[in-house]
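Participant: let's see this in three dimensions:
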Amino acid sequence: MAAHTPTTTRSYYFPALGSYNTLTLQTTPLPPLKSTYVLVKVHAVSLQFRDVMIASNKYPRGGISENLVPCSDMAGEVVAVGSDVTRWKVGDRVCANFATEHWDGDVNDDIVKTALGGGQHGVLTEYKAFTALCLVKIPDHLSFEEASTLPCAALTAYNALMGPKPVKAGDTVLVLGTGGVSIFGLQFAVASGANVIATSSSDDKLEVAKKLGATHTINYNTTPNWDKEVLRLTEGRGVDHILEVGGPGTLEKSLASVRYAGYIHIIGSVSKNTPTLTSVIGQCTGKAIILRGILVGSVAQFESMNRLLRARPEPTRPVVDKVFSFEEAVAAYAYLESQKHVGKVVIRVSPVSE
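Facilitator: Below you'll find the model as predicted:
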């Protein structure tokens, strides 16, 4: 154990769900550290669209803890280790996996219940104890703010592109929008030698996508039939992989955009358009399309992803749009909800100098 282990922590929680404006600060005692656990000082937390859905009580999966401490993604520093822990030492820089018991292989119902900021209390707190098995070492070249974006957005994109049929050089990848998952998907695809087509409603955001290596960009406001433009850009073949974050509002066009036997990775449902899903089954069978649901990833995948980050540090450097202070947590939620961001929105819980 460390000599000056903290005994309390300040954290945000929801007294009731319905709006992120009800986020409330509390100070609670830290229980004695279990022998197989590690106490981490949280330096930075990144927000997901999931966090806004949970706050609004619109999360489809349910099973949310009462008086929830929100958020799933953190980066911090080990300040104490349990008596049976040999893998970690005080001072190590770590992230926790999204689902704390998803170590390797497929998910199951019990693993899903260990998702931080949902089935169990999350990481919008100054200190949190984690099981030693759910932690991964942060790549040395990343700041805490950058590393806080890895557990959900980055790993979701990595799991999509490096799954049963990994992206390879010369493939074409379509990313929808410029949120956290899409930007990481763009970066990982470029780092792997693939061509990327990126969509957005904003030309300014598409300029950022170009700077990150997108081969082609499409403004879906000025080109509403973007699926036809995707087919034109790929000479009628279609794309190999699609990171489908839009959901009902974009899936039909994704089905039209993907190549025969291509992969559509179902990740989210941020599109505000009205769904008109009339021919999903016909399109899937007619083109032998693989629809694959993505539920973040495992500790083993996280460590594999970090090897990619270390091997290609600059092309894969996390894109942090804006950093808010711990006291500005509500404003951070509002900014994420506005969808003005490119990449990730981060809350700095405690400066590194503290």
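Participant: all contacts plus neighbour counts: C-alpha atoms, from now on.
Facilitator: Noted.
Participant: contact partners for L161?
Facilitator: Contact analysis of L161 by C-alpha atoms under 8 Å, 6 or more residues apart in numbering lists 167, 185, 188-189, 241.
Participant: in strands, which of those fall?
Facilitator: Residues from the contacts of L161 lying in strands, with DSSP state E as the criterion: H241.
Participant: looking at the contacts of L161, which two lie furthest apart in space?
Facilitator: F188 and H241 (12.3 Å; C-alpha to C-alpha).
Participant: isn't L186 right up against T172?
Facilitator: No. L186 lies out of contact with T172 (C-alpha atoms under 8 Å); the separation is 10.5 Å.
Participant: more neighbours: which of those two?
Facilitator: L186 (31 against 24; other C-alpha atoms under 10 Å).
Participant: OK, contacts around the more buried one?
Facilitator: Taking C-alpha under 8 Å, 6+ apart, one finds 173, 175, 196, 198, 209, 212-214 in contact with L186.
Participant: ok, back up a step: what is in contact with L186 and T172 at once?
Facilitator: Common neighbours of L186 and T172 (C-alpha under 8 Å, 6+ apart) are V196.
Participant: ok, back up a step: ok, of the contacts of L161, which one's closest to A311?
Facilitator: Checking these against A311 by C-alpha to C-alpha gives F188 as the nearest, at 11.5 Å.
Participant: the closest one is in contact with Y158, isn't it?
Facilitator: Yes. Shown here, F188 and Y158 form a contact pair, counting by C-alpha under 8 Å, at 7.1 Å.
Participant: second chain to compare with the first, below:
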Amino acid sequence: MSSVTSTLALPQRQNALVVAGPGQLSLHQDTPLPPMAPDMALVRTVAVAINPVDAKMLDYSPAVGSIHGYDFAGVLVALGSDGPTHLSIGDRVAGAVHGNNSLEPRVGAFSQYVGATAELLLKIPDSMSFEEASTLGIGLATAGLALFRELEIPVSIEALIDRPEPEKDATPNAAFVLVSGGSTATGTRAIQLLKLAGLRPIATCSPANFALVLGFGAEKAFDYRSPDCAKEIRAYTRNGLKYALDCVSESDSAQLCYGYNEVQ
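Facilitator: Okay, here's the model as predicted:
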């Protein structure tokens, strides 16, 4: 059994929302706490976020008897023996876990205590609320994997650590990156990462969200409903769009992303 550090008296059981069937959750008031592996941390939940994956996985792939939920934020109350040294009991943290998981049925965000891989937890700055931090997990992880591993943008994620927010716009020869669905949770995080990386993020969204994406760092916003959207993007980038990230991931949005990048 691994050594676990905690300065708090922890309960043996907790309240949790457990998968009861397709599209169905049930409140259980006697669910055991998740087991602690050496690389895990236990977090007392303060806030959770709702993702499309919460609904889609519950509808189409329910793991009956498993705790549901992915994104969370809370207070670190226990740390496994192999946990990272930058974390301490009492830290305010946020992260994501794979809820609705038949292989780990006692791990899920919709519970009073969440068992998470300690290395993947994010320490919450004092200026950020638990509610705000709870929205980071899936969106930030998705944006990071998509940009740095799949698209392989010309900046490493390690290079962004401790990099200050840029005080001026990207250089004119920096690569354009389209974030389709820029006002989504993943989209806004992708825009911030791209801006920090010194690239030129542009975004599609509804006009009602133009101010939102521009505030997060998009250089230009385009109305995805406009029949001239692709033409406007090609004109703005002078047919120089280098990358496209589809944060909507439906057939129409994928087709539009290809259309934006067609040279006319």
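Participant: possible to save the contacts of L161 of the first structure as TSV with distance to S83 of the first structure?
Facilitator: Formatted as TSV, the contacts of L161 of the first structure follow (distance: C-alpha to C-alpha, whole Å):
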residue	distance to S83 of the first structure
V167	42
G185	39
F188	38
A189	42
H241	46
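Participant: so which residue is smack in the middle of the first structure?
Facilitator: A153 (1.7 Å; C-alpha atoms, centre = their mean).
Participant: now for it: which residues touch it?
Facilitator: Shown in contact with A153 of the first structure (C-alpha under 8 Å, 6+ apart): 48, 180-181, 184, 296.
Participant: what's the match for it in the second structure?
Facilitator: Matched to the second structure by TM-score structural alignment, A153 of the first structure sits across from G139.
Participant: could you look up the SS state of its match?
Facilitator: Following DSSP: H, G, I helix; E, B strand; the rest coil, we place G139 of the second structure in the helix state.
Participant: how much space separates it from S183 of the second structure?
Facilitator: Between G139 of the second structure and S183 of the second structure the computed distance is 12 Å (C-alpha to C-alpha, to the nearest Å).
Participant: again with P22 of the second structure
Facilitator: On the measure of C-alpha to C-alpha, P22 of the second structure and S183 of the second structure end up 29 Å apart.
Participant: which one of these two is surrounded by more residues?
Facilitator: Here P22 of the second structure and S183 are compared on neighbour count by other C-alpha under 10 Å; more neighbours surround S183, at 24 against 16.
Participant: does that one touch L212 like I think?
Facilitator: Yes. If you go by C-alpha under 8 Å, S183 of the second structure and L212 touch, sitting 6.8 Å apart.
Participant: all helices of the second structure, in order?
Facilitator: Assigned by DSSP state H, the second structure shows helices spanning 52-60, 130-133, 137-144, 185-196, 210-216, 229-237, 251-260.
Participant: show the contacting residues for the aligned residue in the first structure for Q14 of the second structure.
Facilitator: Counting by TM-score structural alignment, Q14 of the second structure corresponds to T9 in the first structure. By C-alpha under 8 Å, 6+ apart, the contact list for T9 of the first structure reads 27-30, 125-127.
Participant: now the residues you listed in JSON lines, with distance to G117 of the first structure?
Facilitator: Shown next, in JSON lines, are those (distance: C-alpha to C-alpha, whole Å):
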{"residue": "T27", "distance to G117 of the first structure": "18"}
{"residue": "T28", "distance to G117 of the first structure": "17"}
{"residue": "P29", "distance to G117 of the first structure": "19"}
{"residue": "L30", "distance to G117 of the first structure": "18"}
{"residue": "T125", "distance to G117 of the first structure": "11"}
{"residue": "E126", "distance to G117 of the first structure": "15"}
{"residue": "Y127", "distance to G117 of the first structure": "14"}
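Participant: got those as TSV, with distance to L142 of the first structure and neighbour count columns?
Facilitator: Formatted as TSV, these follow (distance: C-alpha to C-alpha, whole Å; neighbours: other C-alpha atoms under 10 Å):
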residue	distance to L142 of the first structure	neighbour count
T27	30	12
T28	30	11
P29	31	10
L30	28	16
T125	21	27
E126	20	20
Y127	21	25
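Participant: so what's R310 of the first structure closest to, chain neighbours aside?
Facilitator: Leaving aside its sequence neighbours, R310 of the first structure sits nearest to P139 (C-alpha to C-alpha, 6 or more residues apart in numbering; 6.4 Å).
Participant: how near is the one you found to V181 of the first structure?
Facilitator: Using C-alpha to C-alpha, we find P139 of the first structure at a distance of 19 Å from V181 of the first structure.
Participant: over to A96 of the first structure?
Facilitator: Going from A96 of the first structure to V181 of the first structure by C-alpha to C-alpha gives 18 Å.
Participant: how about the helices in the stretch 251-354 of the first structure?
Facilitator: 251-257, 280-287, 299-311, 329-338 (DSSP state H, counting those that start in this stretch).
Participant: out of those, deepest packed?
Facilitator: Mean neighbours per residue, mean count of other C-alpha atoms under 10 Å, is largest over the helices of the stretch 251-354 of the first structure for helix 251-257, with a mean of 21.
Participant: in the second structure, what range does that helix match?
Facilitator: Going by TM-score structural alignment, helix 251-257 of the first structure lines up with residues 254-260 of the second structure.
Participant: burial measure for D228 of the second structure, as a count.
Facilitator: Counted with other C-alpha under 10 Å, D228 of the second structure comes out at 11.
Participant: no, scratch that, I was asking about A261 of the first structure
Facilitator: Look at A261 of the first structure: counted by other C-alpha under 10 Å, it has 16 neighbours.
Participant: to which residue of the second structure is G185 of the first structure aligned?
Facilitator: Using TM-score structural alignment, the equivalent of G185 of the first structure in the second structure is A190.
Participant: quick one, strands of the stretch 1-150 of the second structure?
Facilitator: Taking DSSP state E, counting those that start in this stretch, the strands of the stretch 1-150 of the second structure run over residues 4-5, 13-21, 24-32, 40-49, 71-80, 92-96, 113-117, 122-123.
Participant: return the distance of the fifth one from the chain's centre.
Facilitator: Yep, that's strand 71-80 of the second structure we're talking about. 17 Å (C-alpha atoms, centre = their mean, to the nearest Å).
Participant: in terms of secondary structure, what does it contact?
Facilitator: Judged by 3 or more C-alpha pairs under 8 Å, 6 or more residues apart in numbering; DSSP states H and E, the packing partners of strand 71-80 of the second structure are strand 4-5, strand 40-49, strand 92-96, helix 130-133, helix 137-144.
Participant: TSV for these, including distance to V77 of the second structure?
Facilitator: As requested, those are exported to TSV (distance: least, C-alpha to C-alpha, whole Å):
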stretch	distance to V77 of the second structure
strand 4-5	8
strand 40-49	6
strand 92-96	10
helix 130-133	15
helix 137-144	19
